[in-house]
Structure formats: structure tokens, C-alpha cells
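Visitor: Here is my input, please return the structure:
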Amino acid sequence: MQEHPETTPSEKPEAPQHVSGRIGTDAVDRNDSLEQRILTDPGRFRVMTGDRPTGRLHLGHYFGTLQNRVRLQDLGVESFVLVADYQVLTDRDVAENLADSVEGLVLDYLAVGIDPARTTIYTHSAVAALNQLLLPFLSLVSVAELGRNPTVKDEIAHSRQAAVSGLMFTYPVHQAADILFCKANLVPVGQDQLPHLELTRTIARRFNARYAPETGIFPEPEALLSAAPLLLGTDGGKMSKSRGNAVALADDADDTARLIRGAKTDSIRHITYEPATRPEVSSLVLLAALCTDRDPREVADGIGTGGAGMLKRTVTEAVNEYLAPIRARRTSYAQERGFVRNILKEGNERAGAVADETLDEVRRAMKTSY
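Guide: The predicted structure follows:
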């Protein structure tokens, strides 16, 4: 999803290891083993990931997922990135300004270093065969299994719809189609998304057992657990596109300074990095550390008794310097909307060809190829 900028985000530092330990020991060991296999033979893997075009991507997305996507792409892992325009309708009655949001998402991808020559960028609505997989997949799961999915429960609780739609209820199965249409065997996820991936694995296993017991068609994809650091929004809550509490990749330096200047801190003047007891202050310290490739405790010690004012100035300077080349690339790509649309056109064609081939296999296995 991106050209080859002079300096891609993948060349910038990864998150410091000491800030990411939010996963159990067994899961860490499995993840380390998976990472080693990826490094040893990246060509064995095909990764699928994506975003809903519901707003501009922000720093939480960047350090949480985008940076890792570029890393995997640059390692040589074949990548599919979905612009999930159909899934906007899971929790909204109307998808407003969808075309602009889709193009904005692609601009963000290009700006951070996703290369359309190596990563397939495509939209739900343009890949008909992908969406056709939803029907046979739905036949493989029960209503009770869908109702138990904790992510669906949470999404329903926060839905913006007047009434919960059937699309919301079948959301996990649609995600299974997203993953399995291209036979992805690697899916980067946070721990909260593991139930979705487990249902995908269940669908793959059941389809193979029912329709292709000897050869199988679908892999059971592995979860690459995210060790992304937790960054809070400027209001101290969850960083969100819709809450106005996040620095977007597309924001300019002045908007960034304004947002950080209004960030919530606390009444203690001496700045320390203590995520458990000082979450808002620590999140700002961590953001500066990520942008400058430093230990957050070192950043905090450097500010010391400088208080919230010095902390916010430090963070603003670090963020604006880090994002400057990303923003410059985004501005450049934004002048070439035809180029952006062509990236989607080519990506849709590439994804469509893969989906058509998979759907043909499914039809043959189900003996519905007439």
C-alpha cells in the first residue's frame, strides 16, 4: 500500500520491549516461537489484516498495528490488507462519507510505508466471491456460538444503530471469510480478538472435515499476538477515532500541539513512569519514548520536576518530529487521487482473482459446481 519512501516507518524503532509485557508466559513462548519461524522462512506465511474506514488512523493504530504490518511486509511475508467498508454497517445505520474515508485510509497506509507492490490493498464491497463465502460458513456455526462471542457482545453494547442488525450478529463469520478467502495462515491480533480468530479456526476445521476430509482446503490460521504498548487517548480513555482524543496521522503540527496541550495528567508535579498508578502521565511519557526510541523511565527522569507543561512540550516535539516524514508522504500522495484509486483498483482485481479461485474450490468440494 505504499511506495518506497526514503525512510519507511519499518526502519524506525520498534516499541521498547519492556513496555509490552501484557501477555501470559505461555502465550509469550508461543509467540516467540512463531516469530522465529517467520524470521526463518517468511515465505511460508500469508498475513491478513485490515481496518474499517470509520475515520482517520491515529498514533494508537500506528504503534499498535501499522508499524508491525510494515515490518512483516518488509520481512517478505505476503500480505493482504482489507479496507472493510461493508463492516462499517455493522454498528452504523448509514455509512457517511464512505468514499472519502476509504481513500483516506489508503493514504494513511501509503504514508506509513505499506507498499502496494508487495501488499494487496482491497475493499470488501469489490470482492464478491469473498462475501459469497459467508453463506456456507454460516452453516457451520450455531446461533449459540455466535451469541457467546464476547467481542460481538461488546460491539452490540456500543452499537450506534437504532436496532442491532443481522450483519452485526454474523460479524465473526464475515471476518472468517475475510481471513480464509485468501487462505491466510497468520493473523496479527490483540488478545481481545482471539475469540474471532478461534471461530475462524473452527470454521476452517469444520469445512475441511465436512467437505474435504482428505485434502483440506483451508488452513487454521495462527494468531500473532500483539505486544503493542497501551496508549491512552488525551482524555485518559480508550484512544478512538470517534472521540476526538487521538492524534491522527493526518493532523498537522499545530493540531497535534493543541491536542497534547489539552491532554489529561494529574496533580503531581514530578514526572514518573508508573502505568499502574499514573496512567495518563505514563501514557504521555510512553508516547515520547516510542517516538524517540528511548526507555520511558529515561524520558520521565529527563523531565523530572518540570511538570505537566514540560512533559507535554516534550511529547509534542517528539511526535511532530516522528510524524513529519509520514505526513509529508501523505500530503504528496493526496495530490494524486488517481494514483490512490488505481491502487485500490489493482488490489481489488488481485484479491478478486484469489477469492474466485477459493470460491471455485469451495463449490467443487460442496458439489455445487454446475
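Visitor: From here on, just use CA atoms for contacts and neighbour counts.
Guide: Fine.
Visitor: Could you tell me which residues make contact with the residue nearest the centre of the chain?
Guide: Centroid-nearest residue in the chain: residue 65, 4.6 Å away (criterion: CA atoms, centre = their mean). Applying CA atoms under 8 Å, 6 or more residues apart in numbering to residue 65 gives the contacts 226, 228.
Visitor: go on, residue 107?
Guide: Contacts of residue 107 by CA under 8 Å, 6+ apart are 330, 333, 334, 340.
Visitor: Next, find the distance separating the third one from residue 99.
Guide: Counting by CA to CA, to the nearest Å, the separation of residue 334 from residue 99 is 14 Å.
Visitor: go on, the second one?
Guide: From residue 333 across to residue 99, the span is 16 Å (CA to CA).
Visitor: Neighbour count for these two, which is higher?
Guide: Neighbours were counted for residue 333 and for residue 99 using other CA atoms under 10 Å; residue 333 has more, 20 against 12.
Visitor: Please name the nearest non-neighbouring residue to the more buried one.
Guide: Once flanking residues are discounted, residue 333 sits nearest to residue 107: 6.6 Å by CA to CA, 6 or more residues apart in numbering.
Visitor: again, but for residue 248
Guide: Nearest residue to residue 248 in three dimensions, chain neighbours excluded: residue 58, at 3.8 Å (CA to CA, 6+ apart).
Visitor: what about that neighbour, how many residues close to it?
Guide: Using other CA under 10 Å, residue 58 has 21 other residues around it.
Visitor: So it sits against residue 243, correct?
Guide: No: applying CA atoms under 8 Å as the test, residue 58 and residue 243 come out as separate, 11.7 Å apart.
Visitor: hey, where'd the helices end up in the stretch 251-370 of the chain?
Guide: For the stretch 251-370 of the chain, helices defined by DSSP state H, counting those that start in this stretch occupy the ranges 253-261, 279-292, 296-303, 307-334, 337-366.
Visitor: Kindly indicate the member of the contacts of residue 107 with the most neighbours.
Guide: residue 330 (22 neighbours).
Visitor: before we go on, could you also do this sequence so I can check it against the first one:
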Amino acid sequence: MTTTLDSGPSDDLGVAGARRRGAELERSIRERPGTFRALTGDRPTGRLHLGHYFGTLQNRVRLQNMGVEMMVLVADYQVLTDRDVADRLTERVEDLVLDYLAAGLDPGRATIFTHSAVPALNQLLLPFLSLVSVAELGRNPTVKDEIAHSRQSAVSGLMFTYPVHQAADILFCKAGIVPVGQDQLPHLEVARVIARRFNNRYGTPSNPVFPEPEALLSAAPLLLGTDGAKMSKSRGNAVALAATADETARLIRGAKTDAERHITYDPIARPEVSSLVLLAALCLGRDPHEVAAGIGGRGAAALKALVTDAINDHFAPLRARRAELAGDRGHVRRVLRDGNARAAAVAAATLAEVRTAMGVLY
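Guide: So this is what the prediction gives:
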């Protein structure tokens, strides 16, 4: 059984509303974690980095360990628009699963699966597309941003319909909660709108087919990359979870700082220095102001040395687990095979319910 809170008006899913309802969700999860199902995932565009870990992976493992049923999607169909990634898709998918396992996701408690292996999930895309207009998709700010950053001369239909595909990802398993960053709220609102419209058209007030999923906004702070911009796989400014100690040291040595020698934690006035301080604090489990005060006037070199040691010490166990797991790619494939089978069974049951509600069982 899955649980979701009573859904309010759709405009309550703005950032302020999502944070307020997220606090309610956290209380409910602590009280009865086993009644919740969460859907989360990533596109396999490269190895995960420290921003992913502190932004999402830690929270997924936390929810899993609390007893929430986790569905973790490797969105391989959503990278078909990127030829460079698609040409090495098997390797990218397996690398992503290795990062998941090394970070602590347990395939005995979390279902890890791929788009391409769950055909019933993808069949939901067609009826869902009938419930939204082209204009609504065109107004979606996240779609606009993805198109702007795609660097492609023409936009494929797949990229344009990402929000509806993500709605299928969420609704196929009737996930009640979706851990997201605030930039993904427009996508989640599409899923809520589709659930509501499907229920109005094909369900009954007493027996809706889909719950309206709730956002669980991440409280994780933004980590900047080594160039001072947002940490990103595509920008080459990130420290990968799988990086070696030497690679980590080289990347941190090259990180952007500023000309002021005395180290302080001031994210507005000194974003690059403060991001490094924050990274050390997250790894050390300390307050960033305390970390900055400990360095004081010893300058950026001392800060970078501290950050490097903190990262390497904190992630040494994860990197060791990942290296061990990477030696048995067969295990990674078994994890996916088992997860795909579980997800396919859930999707088949939902598709049968959808077809029954629509009256298209022949």
C-alpha cells in the first residue's frame, strides 16, 4: 500500500507550498514509513559527483533506511537525444548503478530499473499525452531550460515530451512522494495534472486510479564546481564519486577562489570560497563557519588541503566499495535484471488498471 496526503489546489505546489507540505510529509514518513513509496532517479549521462551525493543520494539512502519503498529509475530512454551518451549507453548505465550501490542503495530494499526494460511503463505515455496540450508543454519552464541547454539545432519530440514521460515514471508505480530539487517542480506539477485529469475522465471520486504525487524538496545546499559554476557532469567541473585521491587533489587544487587571504564563510559575497568551506563541512560533519574560522588567515592553499583530505577520508569507504563492485559487472547486471522484473510487474498491473478504466480491454 502507498500513502499520499490529501491533495490541495495545484497552485499549492509552488516552492513555499511544497516546502510546507514537505514538512508534513517528513512527519508522516517518520510515523509510518512503510506506507510510502518514493520514485526518484537519474539520466545516465556520466558518473555521479559530490553534488549528487549531498544533494540526492544521501537522502535516498536515508529514506530507504527509514523503511520507505524506493523505486530508483535509470532513465536510459531520456538520453537518446544525446548521441555521445547513447553510443556508450550500457557502460553509462552500469556506472550509474555502481554509484548507487556504493552510496548505500540496497537492491533488496530499493528497486533499481531502466526505462527500456519496462514496456508497460512507456505505454502509459500515449494516454497521458492525450491529457495535456502542446501549449502546456511549451510553457513548461524546465522544458524550456533543457531545450536551451541542449545545444541542438532542432528539438526532438522526445525532449519536448519529457514532462509527460516523467509523469509516467512517477504514476506507473503510484508513487506518493518524489524527492526533487525546486527546478523539477514544474515537471511534478505535470504529473499531478495528468493524474487529476485521468481520474476525472476515467475514474470515480471514490475510486481514483492515481494518487497526486507530492514533492519532497531537498534541503541540500548548492555546491559549486571547481570553476565557480553549478557542479555539473557536462561542465567538467565536478569531483566524481569514483575519483581517486590523486584526481580529487588535482581538481581541488585548480578550484576557483578569490584574492582575499582570510577564509570566511559568506556564500553571497564569497561564493567560490564558501562552497569549498561547505564541502569540507559536509564531509567532516561540522558547521561551515567553524571550519572557516579554523583556517582563518592561512589562505586558500590551506583551505584546499583541508577540503581534499576531508573528501578523500569521507569517501574512501564508498570508493573502496565501488572498486570492489566494479570487479563484478555480472552483479550489476543481476541487480538491474531483478529490479527490471519487479518494476515490470508493478507497471503491468497499473497498465491493466488503466486499460480497464479506459474501456480498452479486448
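Visitor: Could I get the TM-score for this pair?
Guide: The TM-score (TM-score structural alignment, normalised by the length of the second structure) is 0.94; 348 aligned residues with a CA RMSD of 1.3 Å.
Visitor: which bit of the first structure covers stretch 313-323 of the second structure?
Guide: Alignment of stretch 313-323 of the second structure against the first structure: residues 321-331, by TM-score structural alignment.
Visitor: how close does that stretch sit to the second structure?
Guide: Taken over the aligned residues, the distance from stretch 321-331 of the first structure to the second structure averages 0.3 Å (mean CA distance after the TM-score superposition for the first structure).
Visitor: in that stretch, what's buried?
Guide: 322, 323, 325, 326, 327, 329, 330 (16 or more other CA atoms under 10 Å).
Visitor: now do stretch 306-314 of the first structure
Guide: So, applying 16+ other CA under 10 Å, buried residues of stretch 306-314 of the first structure: 307, 308, 311, 312, 314.
Visitor: go on, stretch 335-346 of the second structure?
Guide: 335, 336, 337, 338, 339, 340, 341, 342, 343, 344, 346.
Visitor: now do stretch 143-154 of the second structure
Guide: Of the residues in stretch 143-154 of the second structure, 143, 147 count as buried by neighbour count, 16+ other CA under 10 Å.
Visitor: The first structure: which residue goes with residue 127 of the second structure?
Guide: Here residue 127 of the second structure is matched to residue 136 in the first structure, going by TM-score structural alignment.
Visitor: What is the burial count for that match?
Guide: The tally of other residues near residue 136 of the first structure (other CA under 10 Å) stands at 16.
Visitor: That one belongs to a helix?
Guide: Yes: judged by DSSP: H, G, I helix; E, B strand; the rest coil, residue 136 of the first structure forms part of a helix.
Visitor: Tell me how far it lies from residue 210 of the first structure.
Guide: 11 Å.
Visitor: what does residue 272 of the first structure give?
Guide: With distances taken as CA to CA, residue 272 of the first structure is found 57 Å from residue 210 of the first structure.
Visitor: Which one's more surrounded, the two?
Guide: residue 272 (22 against 12).
Visitor: got a list of what that one touches?
Guide: Residue 272 of the first structure touches 281, 282, 297, 300, 301, 304, counting by CA under 8 Å, 6+ apart.
Visitor: And for residue 50 of the second structure?
Guide: With CA under 8 Å, 6+ apart, residue 50 of the second structure has these contacts: 238, 239, 240, 241.
Visitor: corresponding residue for residue 159 of the first structure in the second structure?
Guide: In the second structure, the residue matched to residue 159 of the first structure (TM-score structural alignment) is residue 150.
Visitor: Its match belongs to a strand, doesn't it?
Guide: No: Residue 150 of the second structure: not assigned to a strand; according to three-state DSSP it is coil.
Visitor: For it, give its distance to residue 79 of the second structure.
Guide: Per CA to CA, residue 150 of the second structure is found 11 Å from residue 79 of the second structure.
Visitor: What residues does residue 225 of the first structure make contact with?
Guide: By CA under 8 Å, 6+ apart, the residues touching residue 225 of the first structure are 31, 188, 189, 190, 191.
Visitor: My error: substitute residue 122 of the second structure in the last question.
Guide: Residue 122 of the second structure touches 115, 165, 168, counting by CA under 8 Å, 6+ apart.
Visitor: thinking again about what came up before, give me the range in the second structure that the helix or strand the residue nearest to residue 333 of the first structure falls within lines up against.
Guide: When elements are assigned from DSSP states H and E, residue 107 of the first structure belongs to helix 98-112. Matched against the second structure by TM-score structural alignment, helix 98-112 of the first structure falls on residues 89-103.
Visitor: how would you label the aligned partner of residue 227 of the second structure in the first structure: helix, strand or coil?
Guide: In the first structure, residue 227 of the second structure lines up with residue 235, judged by TM-score structural alignment. Residue 235 of the first structure carries the three-state label coil when classified by three-state DSSP.
Visitor: just residue 188 of the first structure next, same as before
Guide: At residue 188 of the first structure, secondary structure determined by three-state DSSP is strand.
Visitor: Can you tell me what it aligns to in the second structure?
Guide: The alignment partner of residue 188 of the first structure in the second structure, by TM-score structural alignment, is residue 179.
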